[in-house]
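Engineer: Show me how the following folds:
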Amino acid sequence: MRNLFAFIYRFRAFLIFVMLEALCIFLIVRYNTYQGAAVFNSANTYVGQVLEFQSGITDYFRLASVNSTLARENAALRQELMLYQLEAQADSTDKLDTVFYAPSDSSRAHPFMLHAGRVINNSVRRTNNYLTLAAGSQDGVKPGMGVISPNGAVGRVKTVSKHYATVTSLLHSQMLISAKIKKDNTFGTIKWMGGDYRTALLDYIPLHVKPAKGDTVVTSGYNTVFPEGIMVGTISSVAKEADKSFYTIRVKLAVDFAQLSFVYVVDNPRRVEQDSLELEAGILPHE
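Structural biologist: Reported below is the predicted structural model:
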């Protein structure tokens, strides 16, 4: 306390000067319209800049929460889009002779649901690549479910814990995806052969078909993992080899696996029923 009084006594003249200056500024601003408006506008500018800086810092630390919310909203919107596409296909069948085909209401019910998940680990340089998602059993994720991104097919869920899930990437030597050429519905299988993570092979396309560079390849829907019509990629090259009965077709994948951040896990409530029926009939499921 003694030091404080000593400090005030030592700088008493300067402190009195500062107080009088502050009083003068207050009186000028308070009783002069022009000066008051100028100070008010300047203060608003600086305060606005400070608040903007503060808001930027706050928003930065909220990005993870905001992205998760947006991913859930996008999952709901994408699910609605899939429902719309399914209904459009069903409406087209209504034009057929109802004696041979009468679509029921149950056939219009969209069987797929989407769960958003954030990618927290990913690999693209190995022979067998995996992803890890920050979504688990408490989020409705189960082993065997398909995984897609806004750009196309990604892989299939392998293991699940309460909060996390591992995914067998399309960039895996044992991962096969049932696909088709969109323009003529020719069925084949997508398989990654290693090397370039942006390119895969489309196998089992017979020689009587006429695939061309630039043709779109989508999921066939011949399984319980992926809905029909999910983008896989576009044909980048077509080769006919003398000793083979199928084309050698390379596909440029639509998904850039090196930049995955959020994905959607595909939940098919009818999967168990279809899988058990095909297993009972001795039918090997398509990948």
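Engineer: rest of the way, CA atoms for contacts and neighbours
Structural biologist: Will do.
Engineer: thinking Val251 is in contact with Val238, fair?
Structural biologist: No. Counting by Cα atoms under 8 Å, Val251 stays clear of Val238, with 9.1 Å between them.
Engineer: Of the two, which one has the most company?
Structural biologist: Between Val251 and Val238, counting by other Cα atoms under 10 Å, Val251 is the more crowded of the two (25 against 16).
Engineer: host element of that one?
Structural biologist: Element membership for Val251 (DSSP states H and E) is strand 248-253.
Engineer: same check, this time on Phe26
Structural biologist: Using DSSP H and E, Phe26 sits within helix 12-31.
Engineer: name the helices or strands packed onto the very next helix or strand once past that helix?
Structural biologist: Later in the chain than helix 12-31, the nearest helix or strand by DSSP H and E is helix 33-61. Contacts defined by 3 or more Cα pairs under 8 Å, 6 or more residues apart in numbering; DSSP states H and E place helix 33-61 against helix 12-31.
Engineer: Could you check the helix it packs on and say which residues are buried?
Structural biologist: Val29 (16 or more other Cα atoms under 10 Å).
Engineer: Following up with a second sequence; could you model it the same way so I can compare the two?
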Amino acid sequence: MFSNAKLNERIAFGLLKLATGMVVVFVLVILYYIVSNGYSALSIEFISEMPRKGMTEGGIYPAIVGTIYLIVGSIAVAMPLGMLTAIYLTEYSRPGKTTWIIEMAINNLAGTPSVVFGLFGLAMFVKYLDFGPSILSASLTLALLILPVIIRASQEALLTVPKDYREASLALGVTKWETIRRVVLPAAIPGMITGAILGIGRVAGETAPILLTGAAYFLPRLPDSVYSQFMALPYHLYVLATSGTNIAQTRPIQYGTALVLLIIILGVNLVAVTIRSHYKNKIKR
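Structural biologist: Next up is the predicted model:
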């Protein structure tokens, strides 16, 4: 007979395994649905050509390029800013009013709906700073959107580094900044990159912020600068599926667009995971 503690442990592990299995099943079902409906639309022409006839023909090449620009631009802004904020909060700040205000601001940003970020981006970057509807406006808006995720993930990664590492380095006469740069950061980088991975997935799938800051439904050309309007896969898919004039006719394009978006997210995440694994292996050595 099992003791009560053993029985409770088995029940808990059983529920955890059940929950994990359900998540995996849901993910596989969604993947199967998108792949089975979208693979027929994939071709070299679909990926490399410009759209034609109001997006009822041609490809989605400008939307692919625009999505990649958004991912790179937002991560380039949010990742260093988020990491530096996390370093300040974890390594330098002391309990007090300033720290409390910063923490509250981060928590409020994390709970703010994406459409509010879009409205802020429209008011601040598009209108006030006069960047106009552009890649720059959209990238800065998305950077603010994912900033809380990167800050929190970076904080958790820094907190997992044992205090003994810091104390041993400081005891040898190394400055605090050098200790952070040479001892703490290398150990925390894998966890900090995890925050970037989470941010990438959210950036690639957001529609409301880019809708208000520069995305266009039908723009059969590539952006020539950061101040240009652009096409993007999530907004393109949204319009095709809800507001297009030929929804039934463009259905294969809808699923094909969703599949391409999924492939891009998985590809970028794979690169980030590879970088994280590289740093983990360096730490083990």
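Engineer: Fetch the TM-score of the aligned pair.
Structural biologist: Scored against TM-score structural alignment, normalised by the length of the second structure, the superposed chains reach a TM-score of 0.21; 99 aligned residues with a Cα RMSD of 6.1 Å.
Engineer: sorry, back to before: after the strand holding Val251 of the first structure, which helix or strand is next? Please name it.
Structural biologist: Past strand 248-253 of the first structure, the next helix or strand by DSSP H and E is strand 262-267.
Engineer: the inter-axis angle of the helix holding Phe26 of the first structure versus helix 33-61?
Structural biologist: 100 degrees (axes from the mean of the first three to the mean of the last three Cα atoms, to 10 degrees).
Engineer: Go ahead and name everything in contact with helix 12-31 of the first structure.
Structural biologist: By Cα atoms under 8 Å, 6 or more residues apart in numbering, the residues outside helix 12-31 of the first structure that reach it are 8, 35-36, 39.
Engineer: what about 6 Å?
Structural biologist: For helix 12-31 of the first structure, the surrounding residues in contact (Cα atoms under 6 Å, 6 or more residues apart in numbering) are 35-36.
Engineer: buried stuff in the helix or strand hosting Val115 of the second structure?
Structural biologist: For Val115 of the second structure, the host element (DSSP H and E) is helix 114-121. Within helix 114-121 of the second structure, the residues scored as buried using 16+ other Cα under 10 Å are 114-115, 117-121.
Engineer: do the same with stretch 261-275 of the second structure
Structural biologist: 261-262, 264-265, 268-269, 272-273.
Engineer: what about Pro148 of the second structure, distance to Gly38 of the second structure?
Structural biologist: In this view, Pro148 of the second structure and Gly38 of the second structure are 33 Å apart by Cα to Cα, to the nearest Å.
Engineer: More neighbours: these two, which one.
Structural biologist: It is Pro148, of Pro148 of the second structure and Gly38, that has more neighbours when counted by other Cα under 10 Å, with 25 against 20.
Engineer: Double-check that one against Ala110; I have them as touching.
Structural biologist: Yes. Taking contacts as Cα atoms under 6 Å, Pro148 of the second structure lies within contact range of Ala110: 5.4 Å.
Engineer: ok, back up a step: does the helix holding Val115 of the second structure pack against any helices or strands, and if so which?
Structural biologist: helix 208-213 (3 or more Cα pairs under 6 Å, 6 or more residues apart in numbering; DSSP states H and E).
Engineer: sorry, back to before: need the buried residues of stretch 261-275 of the second structure in TSV (columns: distance to Ala196 of the second structure).
Structural biologist: Below are these laid out as TSV (distance: Cα to Cα, whole Å):
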residue	distance to Ala196 of the second structure
Leu261	18
Leu262	17
Ile264	15
Ile265	12
Val268	10
Asn269	9
Ala272	8
Val273	10
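Engineer: export those residues to TSV and tack on secondary structure?
Structural biologist: Below are those laid out as TSV (DSSP: H, G, I helix; E, B strand; the rest coil):
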residue	secondary structure
Leu261	helix
Leu262	helix
Ile264	helix
Ile265	helix
Val268	helix
Asn269	helix
Ala272	helix
Val273	helix
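Engineer: Tell me the one of those residues nearest Leu81 of the second structure?
Structural biologist: Nearest to Leu81 of the second structure out of these is Ala272 (Cα to Cα; 17.8 Å).
Engineer: count of neighbours near the nearest residue to that closest one once chain neighbours are set aside?
Structural biologist: Nearest-residue entry for Ala272 of the second structure: Ile197, 6.3 Å, with adjacent residues in sequence omitted and distances by Cα to Cα, 6 or more residues apart in numbering. Neighbourhood size, Ile197 of the second structure [other Cα under 10 Å]: 22.
Engineer: Could you look up the SS state of Ile197 of the second structure?
Structural biologist: helix.
Engineer: which stretches of the second structure form strands?
Structural biologist: 51-52, 57-58 (DSSP state E).
Engineer: From the chain's centroid, how far away is the last one?
Structural biologist: Here the centre of strand 57-58 of the second structure is set off from its chain's centre by 29 Å, with Cα atoms, centre = their mean, to the nearest Å.
Engineer: Return the distance of Cys24 of the first structure relative to Arg30 of the first structure.
Structural biologist: Separation of Cys24 of the first structure from Arg30 of the first structure (Cα to Cα): 10 Å.
Engineer: and if you look at Val272 of the first structure?
Structural biologist: Taken as Cα to Cα, the span from Val272 of the first structure to Arg30 of the first structure is 77 Å.
Engineer: Please apply the same query to Gln89 of the first structure.
Structural biologist: Taking Cα to Cα as the measure, Gln89 of the first structure falls 73 Å from Arg30 of the first structure.
Engineer: do Gln85 of the first structure as well
Structural biologist: 67 Å.
Engineer: Correct me if wrong: Met113 of the first structure contacts Arg271.
Structural biologist: No. At 11.8 Å, Met113 of the first structure does not count as touching Arg271 under the criterion of Cα under 6 Å.
Engineer: give the contact list for Ser169 of the first structure.
Structural biologist: 129-130, 155.
Engineer: wait, which of those is closest to Val119 of the first structure?
Structural biologist: Taking the contacts of Ser169 of the first structure together and measuring to Val119 of the first structure by Cα to Cα, the closest member is Tyr130, at 10.6 Å.
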